[in-house]
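Engineer: Okay, structure incoming, though there's no sequence with it:
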């Protein structure tokens, strides 16, 4: 489902974050990138959803070159959990989780019902949905980030150290 073909990312200052990566990730599989800090794991993930553009090579998702897709549309079809949760501070937890379904045109009621369902799935009480991110612990915020990534049931889920702050 995801294919890297001779992909590189070089920054203008001369830093090479990813160098000639070729990798096939099958549909339905789980792949883990393991490496030392600064080796390009996050950059590799961010290239899949075009938050970072590759400087060489081709990345395809579902057989389609990501550079041929509208970046916003591509991102709405990929769940992404970032290292620091990335929640919108001015929106309630429920509305944070419902973000992508609303962008995809789901009705508000359906999107919020899905968000409430996911709160339970990630082990948060229903009343957490009315709170704001700053009112949650770091681990709770990370759980909300996971729930948001799952909200629209995306075919691709990218997770960048999603459980670093989550308690057992």
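Structural biologist: Happy to help now that I have it. Computed from a prediction, not measured in an experiment: that's the story for all the values here.

Engineer: Please count neighbours and contacts with C-alpha atoms only from this point.
Structural biologist: Fine.

Engineer: show me what contacts the nearest residue to residue 59 once chain neighbours are set aside?
Structural biologist: Leaving out its chain neighbours, the residue that sits closest to residue 59 by CA to CA, 6 or more residues apart in numbering is residue 4, at 4.7 Å. By CA atoms under 8 Å, 6 or more residues apart in numbering, the contact list for residue 4 reads 21, 22, 23, 24, 57, 58, 59, 60.

Engineer: Write the PyMOL selection for whichever of those are buried.
Structural biologist: Command for PyMOL that selects the buried part of those, burial taken from 16 or more other CA atoms under 10 Å:
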select buried, resi 21+58+59+60
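
Engineer: among the contacts of residue 4, which are in helices?
Structural biologist: The helices in this structure, assigned by DSSP state H, contain none of the contacts of residue 4.

Engineer: Dump the contacts of residue 4 into TSV; add distance to residue 144 as well.
Structural biologist: Shown next, in TSV, are those (distance: CA to CA, whole Å):
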residue	distance to residue 144
21	32
22	32
23	30
24	30
57	34
58	32
59	29
60	28
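
Engineer: Tell me the helices and strands packed up against the helix or strand harbouring residue 102.
Structural biologist: Per DSSP states H and E, residue 102 falls inside helix 99-103. In terms of contacts (3 or more CA pairs under 8 Å, 6 or more residues apart in numbering; DSSP states H and E), helix 99-103 is packed against helix 108-121.

Engineer: then this one, side by side with the first:
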């Protein structure tokens, strides 16, 4: 039995910049939410080995030290900075992982009405929620299909978002 929790989000703080001074590095850091969001300093965007990467920078002192070290030892005189995307140094990513965990728990607690196996989850969505003005089908979800991994039982749920009609702004006929 495999139950997967997921959160699809465009909310991220992934960013990078090549700098030639500590001042530029500090400006970049401020822009990306440092020190709550950690930084990585590298000699190059594609480092040759791990020794060319300084990770987990979460204080101004360590940032200045790392940038100065790379600027002094880099053949180009530049340092590559980027946000540390490891969850332990990235509150934005942590929030998305929390949402994925909540989704996983919701799926674990959703049991099949036929065989009681956990993981009774949505496997497909049916588009076509009708427009409230013209009643033409829209691209919004009209129904979802739940399916059990063990016994294959399926169940359709109409209007999963609680509305039987879509706003006309979502209609290709009323709002082309």
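Structural biologist: Nice, thanks for sending it over. Not measured: the values here are computed from a predicted model.

Engineer: TM-score of the superposition?
Structural biologist: Here the TM-score for the pair of chains, by TM-score structural alignment, normalised by the length of structure 1, is 0.24; 72 aligned residues with a CA RMSD of 5.2 Å.

Engineer: SS state for the residue nearest to residue 59 of structure 1?
Structural biologist: Using DSSP: H, G, I helix; E, B strand; the rest coil, the structure places residue 4 of structure 1 in strand.

Engineer: do you know how far it is from residue 72 of structure 1?
Structural biologist: Distance from residue 4 of structure 1 to residue 72 of structure 1, counting by CA to CA, to the nearest Å: 20 Å.

Engineer: Equivalent analysis for residue 142 of structure 1, please.
Structural biologist: From residue 142 of structure 1 to residue 72 of structure 1 the distance is 23 Å (CA to CA).

Engineer: neighbour count winner among those two?
Structural biologist: Taking neighbours as other CA atoms under 10 Å, residue 142 of structure 1 and residue 72 compare with residue 142 leading, 27 against 12.

Engineer: Of all the residues in the helix or strand where residue 29 of structure 2 lies, which ones are buried?
Structural biologist: In the assignment (DSSP H and E), residue 29 of structure 2 maps to helix 22-31. For helix 22-31 of structure 2, the neighbour count (16+ other CA under 10 Å) marks 22, 25, 26, 28, 29 as buried.

Engineer: Reformat those residues into CSV and put distance to residue 60 of structure 2 next to each item.
Structural biologist: Formatted as CSV, these follow (distance: CA to CA, whole Å):
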residue, distance to residue 60 of structure 2
22, 10
25, 10
26, 8
28, 12
29, 9
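
Engineer: just the helices in structure 1 please.
Structural biologist: In structure 1, the helices defined using DSSP H lie at 41-48, 71-76, 93-97, 99-103, 108-121, 138-150.

Engineer: quick check: angle from the fifth one to helix 138-150?
Structural biologist: Counting by axes from the mean of the first three to the mean of the last three CA atoms, to 10 degrees, helix 108-121 of structure 1 points 130 degrees away from the direction of helix 138-150.

Engineer: same for helix 108-121 of structure 1, what does it pack against?
Structural biologist: Using 3+ CA pairs under 8 Å, 6+ apart, helix 108-121 of structure 1 sits against helix 93-97, helix 99-103, helix 138-150.

Engineer: among the helices of structure 1, which is the most enclosed?
Structural biologist: By mean neighbour count, with neighbours taken as mean count of other CA atoms under 10 Å, helix 93-97 ranks first of those at a mean of 26.

Engineer: name the helices or strands packed onto that one?
Structural biologist: Going by 3+ CA pairs under 8 Å, 6+ apart, helix 93-97 of structure 1 lies up against helix 108-121, helix 138-150.
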